[in-house]
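Asks: got a predicted structure plus its sequence, pasted below:
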Amino acid sequence: MKLTAKDIGVGVMAGLAAALLSVGVITQSTLAMALLLFSPLPIFVAALGWGTGAGFIAALSMAVAVSVLAAPTAAIVVVLITALPAAAASYFIGLARPAEEIGGPKDTYVWYPIADMLLRLALIVGASFIAIGVMIGFGDDFAAQLAASLGQQLAASNPELAANAEAVQDMALFVVRVLPAMQPAVWVMIIVANLYLALRLTAASGKLRRPRDDWPRALRMPRPALAVFAVACAACFLPGGIGYAATAFAGALGACFIMAGFAMLHARTRGAAWRPVALWFAYFAVMLFVFVLFFFLLAGLFDTSRSAPVSKAANTTPNNDN
C-alpha cells in the first residue's frame, strides 16, 4: 500500500486524538470515562476515509502518545483494547475483491461481509482481554482476593447485606466469575458502535468507498461462529486459566450474537406501524431486566447469515491495496 504525506499526517493526528480520549481515564472522572468510549472513533475514521495504512499509523501513534503521557503498561492496554481491534476491524471492512473471481459480473467489487468481520473482531477482543489478564496475573488466587475485596465493599455500602456474610460472598464470587465475560462483551459492543458511527461520518463526508450496508440485515454472525461459541461456552467450566480465557471468548462472541438478535428485531419490524413501540419496549425491557438479553442471544444464534455489499469498480475503488 502506498502512503502519502497526507495519509501519514491524518494517521498521526487521529492517533493523538484517540490517545487524548483514552488517557483522561486516569483521572477517573465521569467525563473521562465517557470520552474513553469514543477512543476507537478517530482510528476508524482515519482507516475508513484514508485507507488501512492511515489506520495502522493512527494505532501506532496512539500507542506512542499514551506511553509518553501515561506509562508503557497503559500503552499496552490501550493498544490491546482500542488500537488493535479498531485497526483490525477497519482493515476487514475495507477489504474487497472483484466479483469476477467468485463467478460474479465484471467491473464489480464484492466487499467483506460484516458477519465475518464481527467474528474476527470478537476473537481479537477476547484475546486482548486474555492478554491483559495474563499481564495482571488474573487467576484463581487473584479472583479470590478480588472477591474478598468486593465482598467487603458490598457489605460496607449496604448494612443489610453485612448481616448475611455468606450471601455477600456468594454475590462477590458470582461477579468475579462473570467479570471475564462482561468486560469483553461490553467492549466489543463499544467497538462496533464506534465502527457504525465512523462509517456514517466518512460516508457523509464522501470519503468512504464501501457501499452502505443494510445493518439490520447485515449485522449477523456467520455459521462457523456457532461452533466457536459452543466450544468457548463448554470450556468455561474448565478450572484455572483455561476456563477464564474461554469465558472471555464466550463473552465477546455472545455479545455479537446479542447484537445480531437486536438487528434481527430491527429488520423484522421494518415498515410496521408499531415498530417504534416494539423497539422502545425491547430496549426498555433490557434496561430493567438483564435476563431479556438471553432471548436476543437465542435470536442471534438461530439467524446466522453472511451478506456482502457490491459496488461498481469504476465508481468505488477500495481504499485499501489488499
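Replies: Cool, got the structure. Residues are numbered from 1 along each chain as shown.
Asks: only C-alpha atoms from now on, for both contacts and neighbour counts.
Replies: Will do.
Asks: pull the contacting residues for G243.
Replies: Residues in contact with G243 (CA atoms under 8 Å, 6 or more residues apart in numbering) are 235-237.
Asks: which residue packs closest to it, ignoring adjacent ones?
Replies: Here the nearest residue to G243 in space, its sequence neighbours aside, is C236; by CA to CA, 6 or more residues apart in numbering that works out to 4.4 Å.
Asks: that older thread, dump the contacts of G243 to JSON lines, plus secondary structure and distance to A71.
Replies: Listed next are those as JSON lines, based on DSSP: H, G, I helix; E, B strand; the rest coil; distance: CA to CA, whole Å:
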{"residue": "A235", "secondary structure": "helix", "distance to A71": "34"}
{"residue": "C236", "secondary structure": "coil", "distance to A71": "33"}
{"residue": "F237", "secondary structure": "coil", "distance to A71": "35"}
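Asks: between these, which is nearest V192?
Replies: Lowest distance from V192 to the contacts of G243 (CA to CA) belongs to C236, with 24.5 Å.
Asks: can you pull out the strands in this protein?
Replies: 96-98, 108-111, 310-312 (DSSP state E).
Asks: hey, which of those is tucked in deepest?
Replies: strand 108-111 (a mean of 24; mean count of other CA atoms under 10 Å).
Asks: ok, second structure coming up, stack it against the first:
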Amino acid sequence: MNLGPYFIIVIAGVTSALCYVSVAFAPPPAFLLGYIAPLTILIAGLGWGVVASSGAVVIATLINLLISGFGTSLFYLIAVGGPAVWLSHLAVLGRAAPVTPGATGDSAIEWYPLGRLLIWAGVLGGTALALTFARAHFDLEAYTAPIQAVLKELLKGRAGTTSEGEQYSYALELSDNLAYALPLAAALLWTTTTLVNLWLAARITQYSGQLPRPWPDLAAIELPPLFLAAFFAIFAFAALAGGALGYVAAFYASALALVWIVIGLGVLHVVTRGRSFRRPLLIFIYVILIIFGWPAVPLMVLGVVEQFVQLRRRFTRAPSSPSPLS
C-alpha cells in the first residue's frame, strides 16, 4: 500500500491549519504565515489531485475547529481551503484537444484557460471579503466602525496646536474614507496572495515532477471576450448603486482589477523580450509595485488597452520556451 498520498494529505492539512491559526495565537511577525495558509493545499491539489486537496482541507478545518471554534473554522473552509481546492483543480483540468495530425502527449490535451483561472481567483477574492461584510449583516456603518476606531486611536494626541488640530480634523475625515477603502484593498490583496501561492505551488510541484500540466507562457494569458463588458458593468454598479449592494459589487470590482494588472504585466513581459534591459526593467517594476503599489493603476490601464490594440500579438516573435520571468 502506497502511503505517500496519505502523508501528503496529512502534512498539507496540518501545515495549512497551523499557518492559519498563527495569525491569532502567534507573536505579531507570525501573522505573515497566514498569507501562505493555502500553499500546502494548492500543492496537494496540483500534484495529487482534488481528493488529496479536499482531504487536506477537511483535516485543516477540523484542527481549526478544535483550536479556534466554529466561526473561524467555517471561515477557513469558505475563504481559504475551499478556494484552494477549486483553483488547484481548475489549474490541472484538461480534456482531449481536437484531433490534429502529429499531436501527441501534452499537445493532445486542452488545458483549462489561465484567463478563466484568473477570473475565478478574482471572484473568490470578492466573495471572501463579501462574507466578512455579511458577518456585519451588510450594515456598512457597523462594518467600518472597528476600522475607524483603530485609525482614530492612531491619531490621538495629534491635536496640540491650532494647526495640528486642523490637521487632526482633516485626518479624522480621511480616516472615514480609509475605513471604507481598506476592505476593498483587502479583496485585491486576498486575490494577489492567492495567485502568488498558486504560482509557488505550481513551481514546487513542477520541480518535484508532480505537475501534470506543462508550464504555460504566463505572458500570453487571454481573457474571455465578454469579461471586459462584465467588469465595467460591475464597476459601474459599484460606483452608482451605493449602499450595501454597491459595496458588495465594489469588493468584486477590486478583486477582479488584479486580472487587468496581470494582463498589463504580461504586455511588459512580451514587448521587452529580446531586449538587453529586460531583466533589470522587470525587476525594477516588480519592486516598486510591491513597495509602493501605485504602478498597479497604469498596469491596469495597460491591461484594458491591450484588449483593444493587441500589443502582445504585434510584438510576438518566434515562440521559445518561457523563462522564469516570462
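Replies: Great, that's in hand. Just so we're clear, the structure is a prediction, and the values are computed from it rather than from any experiment.
Asks: give me the TM-score for this pair.
Replies: Between these two chains, after superposing, the TM-score reads 0.84 (TM-score structural alignment, normalised by the length of the first structure); 303 aligned residues with a CA RMSD of 2.7 Å.
Asks: the second structure: which residue goes with the residue nearest to G243 of the first structure?
Replies: Aligning on TM-score structural alignment places C236 of the first structure opposite A238 in the second structure.
Asks: which ones are touching that match?
Replies: Shown in contact with A238 of the second structure (CA under 8 Å, 6+ apart): 245-250, 253.
Asks: all the helices of the stretch 51-200 of the second structure, residue numbers only.
Replies: Under the criterion DSSP state H, counting those that start in this stretch, the stretch 51-200 of the second structure contains helices at 70-76, 82-91, 114-134, 140-155, 162-207.
Asks: could you export the ones you listed as CSV, including distance to R275 of the second structure?
Replies: Below are the helices of the stretch 51-200 of the second structure laid out as CSV (distance: least, CA to CA, whole Å):
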stretch, distance to R275 of the second structure
helix 70-76, 44
helix 82-91, 31
helix 114-134, 26
helix 140-155, 46
helix 162-207, 25
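Asks: which among those is found nearest to G303 of the second structure?
Replies: Using CA to CA, the helices of the stretch 51-200 of the second structure put helix 114-134 closest to G303 of the second structure, at 12.4 Å.
Asks: before we move on, back to that, dump the strands of the first structure to TSV, plus distance to G126 of the first structure.
Replies: Below are these laid out as TSV (distance: least, CA to CA, whole Å):
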stretch	distance to G126 of the first structure
strand 96-98	26
strand 108-111	25
strand 310-312	30
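Asks: burial of P180 of the first structure, as a residue count?
Replies: Neighbourhood size, P180 of the first structure [other CA atoms under 10 Å]: 25.
Asks: kindly report the same for F295 of the first structure.
Replies: Close neighbours of F295 of the first structure, defined as other CA under 10 Å, add up to 13.
Asks: how about it, what's its partner in the second structure?
Replies: Matched across to the second structure, F295 of the first structure falls on P298, judged by TM-score structural alignment.
Asks: among the contacts of G243 of the first structure, which one sits closest to R223 of the first structure?
Replies: Among those, and counting by CA to CA, the member closest to R223 of the first structure is A235, at 19.5 Å.
Asks: and I191 of the first structure, what does it touch?
Replies: Contacts of I191 of the first structure by CA under 8 Å, 6+ apart are 40, 82, 85-86.
Asks: quick one: the residue at minimal distance from the centre of the first structure from A255 of the first structure, how far?
Replies: With the centre of the first structure defined as its mean C-alpha position, the nearest residue by CA atoms, centre = their mean is V188, 2.1 Å away. For V188 of the first structure, the distance to A255 of the first structure equals 7 Å [CA to CA, to the nearest Å].
Asks: go on, L179 of the first structure?
Replies: In terms of CA to CA, L179 of the first structure sits 14 Å off from A255 of the first structure.
Asks: same check, this time on A127 of the first structure
Replies: In this view, A127 of the first structure and A255 of the first structure are 15 Å apart by CA to CA.
Asks: of these two, who's got more company?
Replies: Counted by other CA under 10 Å, A127 of the first structure and A255 do not tie: A255 has more neighbours, with 25 against 20.
Asks: wait, doesn't that one sit right on A185?
Replies: Yes: between A255 of the first structure and A185 there is a contact at 5.0 Å, judged by CA atoms under 8 Å.
Asks: relative to L154 of the first structure, how far out is the residue of the first structure positioned farthest from its centre?
Replies: Distance from the C-alpha centroid of the first structure, by CA atoms, centre = their mean, peaks at A163 (39.8 Å). Separation of A163 of the first structure from L154 of the first structure (CA to CA): 11 Å.
Asks: follow-up on the earlier one: the strands of the first structure: which one's closest to V286 of the first structure?
Replies: strand 108-111 (33.1 Å).
Asks: ok, back up a step: aligned counterpart of the residue nearest to the centre of the first structure in the second structure, please.
Replies: Using TM-score structural alignment, the equivalent of V188 of the first structure in the second structure is T191.
Asks: same deal with A86 of the first structure?
Replies: Under TM-score structural alignment, A86 of the first structure pairs with A84 in the second structure.
Asks: please list all residues in contact with its match.
Replies: Here A84 of the second structure is in contact with 38, 41-42, 45, 53, 194 (CA under 8 Å, 6+ apart).
Asks: turn these into JSON lines, columns for distance to V150 of the second structure.
Replies: As requested, these are exported to JSON lines (distance: CA to CA, whole Å):
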{"residue": "P38", "distance to V150 of the second structure": "28"}
{"residue": "I41", "distance to V150 of the second structure": "33"}
{"residue": "L42", "distance to V150 of the second structure": "34"}
{"residue": "G45", "distance to V150 of the second structure": "38"}
{"residue": "S53", "distance to V150 of the second structure": "37"}
{"residue": "T194", "distance to V150 of the second structure": "27"}
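Asks: the first structure: which residue goes with A171 of the second structure?
Replies: Under the alignment (TM-score structural alignment), A171 of the second structure pairs with V168 of the first structure.
Asks: sorry, wrong one. I was asking about I67 of the second structure.
Replies: That one, I67 of the second structure, aligns with L69 by TM-score structural alignment.
Asks: who's in contact with the nearest residue to its match once chain neighbours are set aside?
Replies: Distances taken as CA to CA, 6+ apart place V23 nearest to L69 of the first structure, at 7.3 Å, with adjacent residues excluded. Contact partners of V23 of the first structure, counting by CA under 8 Å, 6+ apart, are 36, 66, 69-70.
Asks: out of those residues, which are buried?
Replies: Buried subset of the contacts of V23 of the first structure (neighbour count, 16 or more other CA atoms under 10 Å): 36, 66.
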